[in-house]
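**Student:** Generate coordinates for the sequence data below:
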Amino acid sequence: MTVPFAIDHGATAVQGDLTVPADAAGVVVFAHGSGSSRHSPRNQAVAKTLQDNKFATLLFDLLSRDEEAADAAGGRLRFDAGLLAGRLVRAIDELARHDPVRGLPLGLFGASTGAAAALRAAAERPDAVRAVVSRGGRPDLAGPALAGVTSPVLLIVGARDRTVLRLNEEAGERLAGPWELLVVPGATHLFEEPGTLERVAEAAASWFTAHLG
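**Tutor:** Below is the predicted model of the structure:
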């Protein structure tokens, strides 16, 4: 079952899609990366794997259509981790009151700049966020908030994405809670190589099963 999900953040409304399988064991909120949206084939593929493993998924746009259009040239808003994290926190709070996922343990899946927003949100809602997975993320953009993240964090990076790999290694050392780094052989930043995105989805499902179960 997939239903529309929207949140208001100030004067801006952002849209999402909430999919809830039968007997859902938890709910995972996706924080998309720069220039992406809830229609991203990569995030939809990961979400499908999570749904097959009995997790509800919320894919929603951290920026409105108007903001995306205005931001296309400069890219200022898509790198504003504070703004994106605020919207993610609002979604977390709304889900806590939203049937049929009320009371389910919650995790966050962040990609690219969305990973920074996910980690900041985890620091702001430590009692609500039980686990975080980052795919090709920029956790360094979470800044001082890294020291407030106590949830278990899985950082997934492509072996050929060397700069981002270094940033993840450095950011991981600043996290307050347990964390692991998974380096996917042969993968670049977008995990477009055969089999690499499937490896991401399987690892995310295992991580959430372990920590949301």
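
**Student:** C-alpha only now, for contacts and for neighbours.
**Tutor:** Noted.

**Student:** Am I right that residue 91 is in contact with residue 7?
**Tutor:** Yes: using C-alpha atoms under 8 Å, residue 91 is in contact with residue 7, at 6.5 Å.

**Student:** So between the two, which is more surrounded?
**Tutor:** Shown here are residue 91 and residue 7; by other C-alpha atoms under 10 Å, residue 91 has more neighbours (22 against 17).

**Student:** Where does the more buried one sit, in terms of helix or strand?
**Tutor:** Here residue 91, judged by DSSP states H and E, is contained in helix 81-95.

**Student:** Can you tell me which helices and strands the helix or strand following that helix packs against?
**Tutor:** The C-terminal neighbour of helix 81-95 among helices and strands, as given by DSSP H and E, is strand 106-111. Judged by 3 or more C-alpha pairs under 8 Å, 6 or more residues apart in numbering; DSSP states H and E, the packing partners of strand 106-111 are strand 26-31, helix 113-124, strand 129-135, helix 196-212.

**Student:** So which bits of stretch 4-22 are buried?
**Tutor:** Buried positions in stretch 4-22, judged by neighbour count with 16 or more other C-alpha atoms under 10 Å: 5, 7, 14-21.

**Student:** ugh, wrong one, stretch 195-211
**Tutor:** Result for stretch 195-211 [16+ other C-alpha under 10 Å]: buried residues 196-201, 203-205, 207-209, 211.

**Student:** Need the contact partners of it.
**Tutor:** Stretch 195-211 is contacted by residues 42, 45-47, 49-50, 53, 107, 130-131, 133, 135, 152, 154, 156, 184-187, 191 when judged by C-alpha atoms under 8 Å, 6 or more residues apart in numbering.

**Student:** to compare against the first, here's another:
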Amino acid sequence: MVESIEIRHEDKTLPGDFYSPTKRNAGIVIFVHGSGSSRFSPRFVAEVLRSRGVGMFLLDLLTPQEEAIDESTRHLRFDIEMLSQRVASAIDYFAQDNRTQGLPIGLFGASTGGGAALLTASLRPNQTATVVSRGGRPDLVPVPVLQSISTPTLFVVGSKDTVVLELNNQALNALGSKEKRLQMVEGATHLFEEKGTVYVGLFRLGCLCWVVYVGLFRFG
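**Tutor:** Just a heads-up that it's a prediction; the model follows:
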């Protein structure tokens, strides 16, 4: 069952949809959207994790007023410092909530949200168990910050997204984490928007294998 939760950050109220973990040892994934997407965008990823009992929180990082401004200026979606601070507030919320206190928390970011997720991991290193970045923009994170991150991280990039693929390769080399991997999805472009299910299926499988690999979620 979905629960509507509002995250307070400074003078802003950010709405989100929370799905409680359905398995005892499962953690929570916070979805970090980027490039103008909303909490309704990553449903296909949420579905596969949800089917394994993983909890998740789909959060709108911009208020409706900010969304309207960003449609014209397009600058807020690239303000990963602001976005990461808001994600950190969401982490703090679940770290203090009686129902979720002590559960591992992972971050899933797409496009500019991938950069925001990495920056959040640097802000909350002890509370962030893993980061998955889909077609992310880790180049928005300063190299010294990348070098300081020890969080297990998976970069997923389409093979045809050549510019972003190179940016992710550079970030992979700079990242301080000992547990890091880049998964290239053959034939896919930036956010795997091709028709059909092949790329989506590969992406789902990669994400699922990663969260199991790093031990964030234990099924069984």
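
**Student:** rewinding a little: export the helices and strands packed on strand 106-111 of structure 1 to a markdown table and tack on distance to residue 61 of structure 1?
**Tutor:** Listed next are those as a markdown table, based on distance: least, C-alpha to C-alpha, whole Å:
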| stretch | distance to residue 61 of structure 1 |
| --- | --- |
| strand 26-31 | 8 |
| helix 113-124 | 10 |
| strand 129-135 | 17 |
| helix 196-212 | 20 |
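
**Student:** Out of the ones you listed, the one nearest residue 179 of structure 1 is which?
**Tutor:** strand 129-135 (9.3 Å; C-alpha to C-alpha).

**Student:** what's downstream of that closest one, the next helix or strand?
**Tutor:** Scanning forward in sequence from strand 129-135 of structure 1 by DSSP H and E, the next helix or strand is strand 153-158.

**Student:** With structure 2 overlaid, report how far that next one is off on average.
**Tutor:** Superposed on structure 2, strand 153-158 of structure 1 shows a mean distance to its aligned partners of 0.3 Å (mean C-alpha distance after the TM-score superposition for structure 1).

**Student:** list the helices and strands that strand packs on?
**Tutor:** Strand 153-158 of structure 1 packs on strand 129-135, helix 162-172, strand 179-184, helix 196-212, going by 3+ C-alpha pairs under 8 Å, 6+ apart.

**Student:** give me that answer again for 6 Å
**Tutor:** If contacts are counted by 3 or more C-alpha pairs under 6 Å, 6 or more residues apart in numbering; DSSP states H and E, strand 153-158 of structure 1 sits against strand 129-135, strand 179-184.

**Student:** residue nearest the centroid of structure 2?
**Tutor:** Residue closest to the mean C-alpha point of structure 2, counted by C-alpha atoms, centre = their mean, is residue 108 at 1.7 Å.

**Student:** how long is stretch 1-18 of structure 1 end to end?
**Tutor:** Distance across stretch 1-18 of structure 1, first residue to last, is 8 Å (C-alpha to C-alpha, to the nearest Å).

**Student:** looking at this, residue 78 of structure 1 is in a helix?
**Tutor:** Yes: counting by DSSP: H, G, I helix; E, B strand; the rest coil, one finds residue 78 of structure 1 located in a helix.

**Student:** now for residue 200 of structure 1: what does it line up with in structure 2?
**Tutor:** For residue 200 of structure 1, the aligned position in structure 2 is residue 203, judged by TM-score structural alignment.

**Student:** how much space between residue 135 of structure 1 and residue 27 of structure 1?
**Tutor:** The gap separating residue 135 of structure 1 from residue 27 of structure 1 is 18 Å, by C-alpha to C-alpha.

**Student:** Same check on residue 151 of structure 1?
**Tutor:** 15 Å.

**Student:** So the two - more neighbours on which side?
**Tutor:** The residue with more neighbours, out of residue 151 of structure 1 and residue 27, is residue 27; 28 against 24, by other C-alpha under 10 Å.

**Student:** Compute the number of surrounding residues for the residue nearest to that one when sequence neighbours are not counted.
**Tutor:** Sequence neighbours aside, residue 56 is the residue nearest to residue 27 of structure 1 in space, at 4.4 Å (criterion: C-alpha to C-alpha, 6 or more residues apart in numbering). Counted by other C-alpha under 10 Å, the residues lying close to residue 56 of structure 1 total 28.
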